[in-house]
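> Starting from these lines, generate the structure:
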Amino acid sequence: MTSNDDGQTRDKDLHGPESQRGRTRGESRRRIIRRIGFGVLGFVIAVGGAGALLAHQVSSVRSQLVYAMDLAPQLRADVESEDHRAAEIILETIQEQTSAARSTATGPLWKAASYIPVLGSNFSAVREVAVSANDITIRAVAPLLDRYGSLNLQTLSPTDGRFNIAEIQEAAPSISTAANTVQLSYQRLASLDLSRLLPEVAQPVSEATEQLEKLTEILDTASSTSQLLPAMLGADGPRNYLVLVQNSSEARATGGIPGALVILHTDDGRVSLGEHTSAVALGAFRPTLEVDSEQVALFTGRLGTQMQNVNLTPHFPTAAQTATLMWEERHPDQKIDGVLALDPVVLSHLLEATGPLDLTDVQVLAQIRTTGLPSSLTKDNVVPTLLSEVYKEIDDPEAQDAYFAAVAGRVFSAFTEGQGDGTQLAKALGTSIKENRLYLWSSHPSEQSIVASTPLQGSVTGRDAGGTAFGVYFNDGTGAKMDYYASRTVQLVKSCQAGEYSQYTVRVTVTNNAPNDAGTTLPAYVTGEGVFGVEPGRIRTNYVVYGPSQAFVETATVDGQSVPISSGRHGQRPVGTVPLELGPGETSTIEMLFSGVVQNSEPLLRVTPTIQPSKEVIGPLERDTCG
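Modelled structure (predicted):
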């Protein structure tokens, strides 16, 4: 009984309420586990599928962008060869590829991938590249190609001395749209943090950003030019422009002494040359014309006494305004609408496009008959002729400047008459602007505000002087034409940073390449005959160095020896000046130290243009080795 009772009791225990609850809990746990298992399996399958799909999308986007980029050179070739239909076909293909890449890279899966830790930033970067590529193709390249006829450089070149203003005006909106689109795309890519990207992503993004930066500069200049040209070419009435032909044999901060002067007339697109004369012929101005006192403190009152000295300051707007006042005082019946400055190297660039030119000026031809000066100008002989040979053959300074002005006028005539290839002429002007050999100022405030946004402005204060900007400018102290024999190199050296501020040393190395017997064999007008206290054959130059805004100029040395430094400020920029005199064959190095540089951007260095190629003058940034 007992055992049966015990068995029944145990059986009751096994099938009672408590046992039922336990079995229910166990089955629930098993069901939950099964569900979790199936869920995990489903998640793994989904992730695997998404991963495979994402990998496919990455491959597709990469292929589409690479294919589009590979077609770009062909598009450029078709445009340059004027095969408009072929260019349209290539552009359609590029649009298809970039649109497909954009669609994928902005899709939900790609967006989700951009949130993946570590790798997500790479997906975001590629998305920005795809969007930028598509924007540029549709909103920049396509509108420009639609305006192809108006934008053709041959069409934009003058014909019989006249520019087609209407075509320039029609093209302006397309150029402006393209410039804005590229600018926004550049800003989008420039804002990416490359340090967070994989190398295989960071490198092409960096390269694309650099290319967009260059394209931005080109299109911004083109946009500004298309806005300026109609009015400047006389669309709203006749204009007069004063052209300063800067003589690089006697250095001035913006390039050279403005010895030759030419008046340029424009009216309804037609361009013609007016009076050409010399700065000497204008004489001295008494009383001295009023010039900005801050610049007078740096460069003396000579800025307002003679046309030859208006560009002792590197700030071209000041030089141009002063030159305008001087011309209008001597010619009260003639209003100047703007000032253009260039040097003989610009003329050589233009002659490369136009080809050789025969001189036609009656007075110049008379001089040629009695001298050894060439009767035909080429890209190779124009610089030595104007900066050296003319002084050996012509004694009278006014006659020298007249020859100079006549040569410049002949080159201008060829340009305005449309002689030469339009593409080559545009390239010549672009090279001249890039080398800071071409400056422009307008007396019309609305136009000057546009000029101020271009590389033509020649300003040392304001927007272009922001950041870590340095400038090294040369002003002749010999009172002669000896700079033809000077060669210079300029370099920045960044010191190890201490705290929040940086230090930079500006290093200028100068050589006098004149022959040893220059004092006796070179013409007196070239050596100066010691009139200004410089022994014939020697070169004396004042080196004016600008540092970044709010920095300080500390010390200066010549060949390692401390020298006195004349210092001041222009705007918020520190300015130091050191004179240097060298005999034939001598070389010296000036070093000027700037402290308290708060800017941390890549440094920008501007230097007075000379007859040397700019790439030979400006050296690479050097950094001191930190221990």
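> contacts and neighbour counts: CA atoms only from here.
OK.
> The stretch 451-600 of the chain: strands as residue ranges?
Taking DSSP state E, counting those that start in this stretch to define them, one finds strands in the stretch 451-600 of the chain at 469-476, 486-494, 502-512, 539-546, 552-558, 561-562, 566-570, 573-582, 587-597.
> Counting neighbours, what do you get for Ser185?
Look at Ser185: counted by other C-alpha atoms under 10 Å, it has 22 neighbours.
> repeat for Glu207
For Glu207, the neighbour count with other C-alpha under 10 Å is 11.
> and this one, so I can compare the two:
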Amino acid sequence: MAEPRAKSARSVKRWIFYGLAFVVLAPLLWLGVRAFVAYDALINAQADVGSAKEAIASNSLIALPAIYDDMNDETSLAVSMTSDPVWLGAEHIPVLGPNLTAVREVASTIRGVVVDGVGPVAGEAGDFSLASMRPEHGRIDLDRIESLIPAVDSASAALSAAEKSANDIDTSQTLPPVTHAIEAFRAQLAGAVTSAESAKRVMLMIPVALGSDEPRNYLVVLADNAQDRGNSGAPSSVALVTVDDGSLRVVRSVPTSALHATGPSGVAATPGETEIYGPSVAHSPNAASATPDYPLAAAAMAQSWQQTFHNRVDGVLTVDSTGLEFLVGATGKVELANGATITGSNTAELLQNEKLASGKLAALQSDALERVLGRIIDGAGTTPGYVRAAGQLVNEKRVLLWGARAREQKFIAGSPIAGVLSTDNSAVTTYGVFFTEADGNRLSTSLATSVDLLPTACNPSSGAKSSLKISLSSARSSGTIVEDVVVYSPVRFTATSHQVVGGRVVDFAKSSIDKRTVQRFRIEVPAKGTVILTVRLAEGADSASAISEVRTTSRWTVTPLTIAPCS
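Take a look at the predicted model:
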């Protein structure tokens, strides 16, 4: 009988072992399954965020409520998977516990963003689209825009709270993969908070800018690409648009030659700007437009208008003739007073017709500007067409904006349509190469340009930190083209030397503007000839960012820019 008792004892021990193993392993298995489900839910929620961004970019805001429902389900599941008693108890286990706590807190934080941030916006966005921002029969519905403000404010507050919660998550004892994931999550939240704050400021500013508090007066300037000028082309026509509680009206459109200054200049130019561009840069819109400092040019335009027509000016928007063509592509063809028709493919060419006498061309440009603005205000065209045109305008830098009020201008200054150069090299090292037609013959469309930025290793013998190689090629069969090339060094860089091949410099000026070395070369480009200007620069006191960019004039055709990678 001893052997059966021994077997029975072994069987009991085996079951005790199995029982203990189950007691130990079952919770771990349970945790593993729940962690996997929570992870999968969070990944799906992240994909839904991408879908939300896509919906906004493609003008499908009506899809946001359905996307929010998915995000709501996924984050709710993630929270439930990481907050049951087994999970909470396991958070006290050495090594494993701090990681479980961190994952639970991440899930809870994301859940808060979805419920308090995305939810209110999705609730308001169901019947809202970019079409709601367009004028219809001369008016933009400000009530619809203002109805979104509380939701955007809630989203901004939710993201700020989430950022604080994420920063409070203790990662001192978490494993490296968990730590890195949380650091990435914090970085994403920081970017989202900045974007939300920006969106909040925009939503608050739009109704005011559209005359919710008081009527506003805005100038819309047409820049002629047949004459290179600083950021864009020479200002040829200007229209006054009034906005009162969302209602828009074109008051008048005139050639810029109709403007004149009747009083002292209230616009300040630096001594360097005066030295490079001449004494009239502070009060002549045409002279001021030669600078890449759009606020200076816009303020000079506003002052000239105010002194001519005695209207207060609240802001200035400039679009060049190529940009106007993009807008006509959105509105549909526009019939002009002289019987001509402009379309999304012929506007720029027609408005730069060098065969027309200057007076007739100025009248044609002024009429085209007024009629295109009228079509936009009346609601002509399609929303996708305007979205496409806006993308082209911004990407090719064919639209610039300035606000007369300091608060609004401060916001504009951080945007890609501000027309200003960076004040330091911390984020990006910015070089500037700007073209201005110097002889007034409107021959810029006959000039092809290109700019190459060559790092120092490309010129090891020069001792310079970088070189700019600027090419100008004339398509004219006779005569010369006289063009000013103005080179702005990065902040605190110095110019070491320059060389011209294929043409000659007939005038040269050098000064300092906003801690940048600025050189103006007036160059004669012979018929069918190519001139190569090379400017060598040395790094100064401010260390340069590893990221470099070249800003240049938005010309008739886009200037090819090359930033050469040198080892």
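> TM-score for these two?
The TM-score (TM-score structural alignment, normalised by the length of the second structure) is 0.77; 531 aligned residues with a C-alpha RMSD of 4.7 Å.
> could I get the strands of the stretch 451-600 of the first structure as CSV with mean neighbour count and distance to Ile89 of the first structure?
Formatted as CSV, those follow (neighbours: other C-alpha atoms under 10 Å; distance: least, C-alpha to C-alpha, whole Å):
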stretch, mean neighbour count, distance to Ile89 of the first structure
strand 469-476, 24, 45
strand 486-494, 19, 48
strand 502-512, 21, 52
strand 539-546, 24, 51
strand 552-558, 20, 57
strand 561-562, 11, 66
strand 566-570, 18, 54
strand 573-582, 21, 52
strand 587-597, 20, 52
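> Need those strands in CSV (columns: distance to Asn436 of the first structure).
Formatted as CSV, the strands of the stretch 451-600 of the first structure follow (distance: least, C-alpha to C-alpha, whole Å):
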stretch, distance to Asn436 of the first structure
strand 469-476, 12
strand 486-494, 15
strand 502-512, 19
strand 539-546, 16
strand 552-558, 25
strand 561-562, 32
strand 566-570, 20
strand 573-582, 20
strand 587-597, 23
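> For Glu27 of the first structure, which of those strands is the nearest?
If you check each of those against Glu27 of the first structure by C-alpha to C-alpha, strand 502-512 wins as the nearest, at 73.0 Å.
> which one of the strands of the stretch 451-600 of the first structure lies closest to Ser375 of the first structure?
Per C-alpha to C-alpha, nearest to Ser375 of the first structure of these: strand 486-494, 27.6 Å.
> Can you name every helix or strand that the closest one contacts?
Packing partners of strand 486-494 of the first structure (3 or more C-alpha pairs under 8 Å, 6 or more residues apart in numbering; DSSP states H and E): strand 502-512, helix 614-617, strand 622-623.
> Please list the outside residues in contact with stretch 208-228 of the first structure.
By C-alpha atoms under 8 Å, 6 or more residues apart in numbering, the surrounding residues in contact with stretch 208-228 of the first structure are 168-169, 171-172, 175-176, 178-179, 182-183, 185-186, 189-190, 447, 450-451, 453-455.
> Repeat that for stretch 17-27 of the first structure.
By C-alpha under 8 Å, 6+ apart, the residues outside stretch 17-27 of the first structure that reach it are Asp13.
> Could you point out the residues of the second structure onto which it aligns?
Counting by TM-score structural alignment, stretch 17-27 of the first structure falls onto no part of the second structure.
> starting at the chain centroid, how far to that stretch?
Distance of stretch 17-27 of the first structure from the chain centroid (C-alpha atoms, centre = their mean, to the nearest Å) equals 83 Å.
> Stretch 262-277 of the first structure too?
With C-alpha atoms, centre = their mean, you get 28 Å for stretch 262-277 of the first structure.
> That one aligns to what range in the second structure?
On the second structure, the counterpart of stretch 262-277 of the first structure by TM-score structural alignment is residues 239-254.
> what's the neighbour count on Ala348 of the second structure?
If you count neighbours by other C-alpha under 10 Å, Ala348 of the second structure ends up with 23.
> returning to that earlier point: mind giving me the ChimeraX select for the contacts of stretch 208-228 of the first structure, buried ones only?
Filtering the contacts of stretch 208-228 of the first structure down to the buried ones (16 or more other C-alpha atoms under 10 Å) takes a single ChimeraX command:
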select :168,169,171,172,175,176,178,179,182,183,185,186,189,190,447,450,451,454,455
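> What are the contacting residues of stretch 125-136 of the first structure?
65, 95, 98-99, 101-102, 105-106, 178, 181-182, 185, 188-189, 192, 201, 205.
> Of the residues you listed, which belong to helices?
Among the contacts of stretch 125-136 of the first structure, the members falling in helices are 65, 95, 98-99, 101-102, 105, 178, 181-182, 185, 188-189, 201, 205 (criterion: DSSP state H).
> Before I go, just wanted to say thanks for your time.
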